[in-house]
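**Student:** Sequence first, predicted coordinates after that:
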Amino acid sequence: MRSIPLFTPAETHPCPYLDDLEAQSQYVDPRISPDIDTLSALSRLGFRRSGKLLYRPACPSCSECKSVRLPVGNFKASRNMKRLLSKTRHWRLSVQKPSRDDEFYELYARYITERHSDGDMYPPSRQTYTEFLTEDFGNTYFLLAEDQDGLIGVLVFDVFNDGLSAVYCFYAPERESESVGTNLIIRLTQLSTLLGLHFNYLGYLVEGCRKMEYKKRFKPLEVFEQNHWVTLNPDDSLP
């Protein structure tokens, strides 16, 4: 990978994961349009994407955010996961390029309003939806789940040289009992296998943040620690 300019703004912002903490991020120079090889290498170094911003945590007094990924060749669905897949075997799954159509935005807006009204994306807006989920580097797709009642959920994901990366999931709030988010991550893991890729990048796992705990259900999980990927012992806390 060629040298990539990075910068870390001095400003901090409230941490979205842990209460009463300030967060700081390191960014890739936004004037650069990285190719797929560069994007893949940045992912392996713990960077994530928000729209066309590539970043990773750089908090001076905290290191709780850890990048995690699932080696798909070693993944074994738990009994609960198998029951979940059986329960939703009637879902129709498809993949398409990111869309700004009303159907997708309206589902996103309902999801944010009913599930995350205490978050920084509330109230929902078309600008936030467009910038966050439909502006990309050409390697982003929507994984759709539908049935006879219509659109159930959307998992936004990126394609890298070595794997797929779950970016964000939104779904019909009334389908919560079907564990849509977990379900679609399992399906994305299966898609990685079908494509002959090695990993499903799941973003950050944060010790002490309950909304991130679900990622520990995917085993074996690897965590990026001190510039190396190591297997996370399911019985241990993060390194």
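**Tutor:** Sure, I can see it. Numbers count the residues shown, from 1 in each chain.

**Student:** contacts, neighbours, all on C-alpha from now
**Tutor:** Noted.

**Student:** Contact partners for the closest residue in space to Lys87 that isn't next to it in sequence?
**Tutor:** The shortest distance from Lys87 to any non-neighbouring residue, by Cα to Cα, 6 or more residues apart in numbering, is to Glu178 (8.0 Å). Residues near Glu178 by Cα atoms under 8 Å, 6 or more residues apart in numbering: Leu84, Lys87, Thr88.

**Student:** now Asp101
**Tutor:** Counting by Cα under 8 Å, 6+ apart, Asp101 has no contacts.

**Student:** any idea how far Asp20 is from it?
**Tutor:** 37 Å (Cα to Cα, to the nearest Å).

**Student:** Quick one: residues contacting the residue sitting furthest away from the middle of the chain.
**Tutor:** Distance from the centre of the chain peaks at Gln148, with 27.0 Å (Cα atoms, centre = their mean). Shown here is Gln148, which makes no contacts under the criterion Cα under 8 Å, 6+ apart.

**Student:** again, only this time at 10 Å
**Tutor:** Residues counted as contacts of Gln148 (Cα atoms under 10 Å, 6 or more residues apart in numbering) are His90, Trp91, Arg92.

**Student:** okay, pairing it with this:
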Amino acid sequence: MTQHSRDTPQFYLTAPSPCPYLPGKEERKVFTHLVGDRAPALNDLLTHGGFRRSQSIAYRPACEACRACVSVRVVVEDFAPTRSMRRIEQRNADVSAEMRAAVPSSEQYSIFRGYLDERHRDGGMADMTVLDYAMMVEDSHVETRMVEYRLMSDAPATRRGVGPLIAVGLTDVLSDGLSMVYSFFDPEYEDRSLGTLMILDHIGRAKRMGLPYVYLGYWVRGSRKMDYKSRFLPQERLMSQGWVRAEM
């Protein structure tokens, strides 16, 4: 094998499959492997080009007649929470967040399993076992962290890091931001808007870390599943001419 072939990523195209976001449409993806010492730099480069990471794979949509999937990243320094976002933060003042090593646990999987069964029972991840979950967390050649969210109380037994786990975020640390790979929460606490809380926490966390962006993945206009991402403003959206700032 030549040096060139070892150092140059190889890209592949998937066969068409039903689109999970827009009914009646098909999707295709282009993907490559993220392995070895060059994986972190390659992941940074590809993320800037609209790719997402799943385990040791980087992928992006490559649909022939559709460009609905748009990569979005929140501009951390200029972000201003809406009134409803501030209410969500106040409602969850009793929730603590801790970033830790990407190590799977049975406690996490219990939340993950309940989340899939309640919210995505017909999705592609519905049959994931505890071993599949462990692979999702551990199969990474880039800097990956878990952010655990726990419900606290005044009781000594629920000090920081010990209260009941209610939400988890799997996050990559990039050179210019945090990339939210996957997040999930206990459906019992759905009324707390924990999905929004986790994004707000990541924005604050990125600001403290001196990172300019939080990458949210793909926003799909017309998809109710993805509409929430457009509320975190200002943000930049990856268009044909590059990253374009959006204020509304």
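**Tutor:** In hand now; what should we look at? Here the structure is a predicted model, which is why all the values come from computation and not from measurement.

**Student:** thinking again about what came up before, residue in the second structure paired with the residue nearest to Lys87 of the first structure?
**Tutor:** In the second structure, Glu178 of the first structure lines up with Arg192, judged by TM-score structural alignment.

**Student:** got it, and Leu39 of the first structure?
**Tutor:** Per TM-score structural alignment, Leu39 of the first structure is aligned with Asn43.

**Student:** State the three-state secondary structure for that match.
**Tutor:** The three-state label given to Asn43 of the second structure by DSSP: H, G, I helix; E, B strand; the rest coil is helix.

**Student:** Roughly how far does Lys66 of the first structure sit from Cys209 of the first structure?
**Tutor:** 12 Å.

**Student:** Give me the more crowded residue out of these two.
**Tutor:** More crowded of Lys66 of the first structure and Cys209, by other Cα atoms under 10 Å: Lys66, with 20 against 14.

**Student:** Next, count neighbours for Met248 of the second structure.
**Tutor:** 9.

**Student:** I'd say it and Arg231 touch.
**Tutor:** Yes: if you go by Cα atoms under 10 Å, Met248 of the second structure and Arg231 touch, sitting 7.8 Å apart.

**Student:** Where do the helices of the first structure begin and end?
**Tutor:** Under the criterion DSSP state H, helices of the first structure are mapped to 36-44, 79-87, 102-115, 126-129, 180-194.

**Student:** Flag every buried residue along the longest one.
**Tutor:** Within helix 180-194 of the first structure, the residues that count as buried by 16 or more other Cα atoms under 10 Å are 180-193.

**Student:** Redo the helices of the first structure as JSON lines? Include distance to Asp158 of the first structure.
**Tutor:** Formatted as JSON lines, these follow (distance: least, Cα to Cα, whole Å):
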{"stretch": "helix 36-44", "distance to Asp158 of the first structure": "10"}
{"stretch": "helix 79-87", "distance to Asp158 of the first structure": "23"}
{"stretch": "helix 102-115", "distance to Asp158 of the first structure": "18"}
{"stretch": "helix 126-129", "distance to Asp158 of the first structure": "16"}
{"stretch": "helix 180-194", "distance to Asp158 of the first structure": "11"}
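
**Student:** Nearest to Glu225 of the first structure among those would be which one?
**Tutor:** When the helices of the first structure are compared by Cα to Cα, helix 36-44 sits nearest Glu225 of the first structure, at 11.3 Å.

**Student:** mean shift of the closest one relative to the second structure?
**Tutor:** Superposed on the second structure, helix 36-44 of the first structure shows a mean distance of 1.6 Å to its aligned residues (mean Cα distance after the TM-score superposition for the first structure).

**Student:** Just give me the neighbour total for the counterpart of Tyr182 of the second structure in the first structure.
**Tutor:** Residue correspondence to the first structure (TM-score structural alignment): Tyr182 of the second structure is matched to Tyr168. Neighbour count for Tyr168 of the first structure, taken as other Cα under 10 Å: 16.

**Student:** Map Gly242 of the second structure onto the first structure.
**Tutor:** In the first structure, the residue matched to Gly242 of the second structure (TM-score structural alignment) is His228.

**Student:** Could you list which residues are in contact with its match?
**Tutor:** Arg44, Leu45, Gly46, Glu222.

**Student:** Please identify which of the residues you listed is nearest to Ser125 of the first structure.
**Tutor:** Gly46 (28.4 Å).

**Student:** Endpoints of stretch 48-64 of the second structure, how far apart?
**Tutor:** This stretch, stretch 48-64 of the second structure, spans 21 Å end to end (Cα to Cα).

**Student:** what about it, distance to the chain center?
**Tutor:** Distance of stretch 48-64 of the second structure from its chain centroid, counting by Cα atoms, centre = their mean, to the nearest Å, is 13 Å.

**Student:** got it, and stretch 141-161 of the first structure?
**Tutor:** 13 Å.

**Student:** what's the answer for stretch 177-196 of the first structure, then?
**Tutor:** Remark: stretch 177-196 of the first structure is offset 12 Å from the chain centroid, using Cα atoms, centre = their mean.

**Student:** for stretch 187-198 of the first structure, same thing?
**Tutor:** Counting by Cα atoms, centre = their mean, stretch 187-198 of the first structure comes out at 15 Å from the chain centroid.

**Student:** residue range for that stretch in the second structure?
**Tutor:** The aligned range for stretch 187-198 of the first structure is 201-212, by TM-score structural alignment.

**Student:** what sits up against the matching stretch?
**Tutor:** With contacts defined as Cα under 10 Å, 6+ apart, stretch 201-212 of the second structure is touched by 73-79, 89, 96-97, 99, 147, 149, 169, 171, 173-180, 196-200, 213-215, 232.

**Student:** Okay, and which of those residues map to strands?
**Tutor:** 73-75, 96-97, 99, 147, 149, 169, 171, 173, 177-180, 213-215 (DSSP state E).

**Student:** Buried subset of those residues as a ChimeraX selection?
**Tutor:** Selection of buried members from these for ChimeraX, criterion 16+ other Cα under 10 Å:
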select :73,74,75,96,97,147,149,169,171,173,177,178,179,180,213,214,215
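
**Student:** re the thing from before, right, and the helices of the first structure - which one's nearest Gln26 of the first structure?
**Tutor:** Nearest to Gln26 of the first structure, of the helices of the first structure and by Cα to Cα, is helix 36-44 at 12.1 Å.
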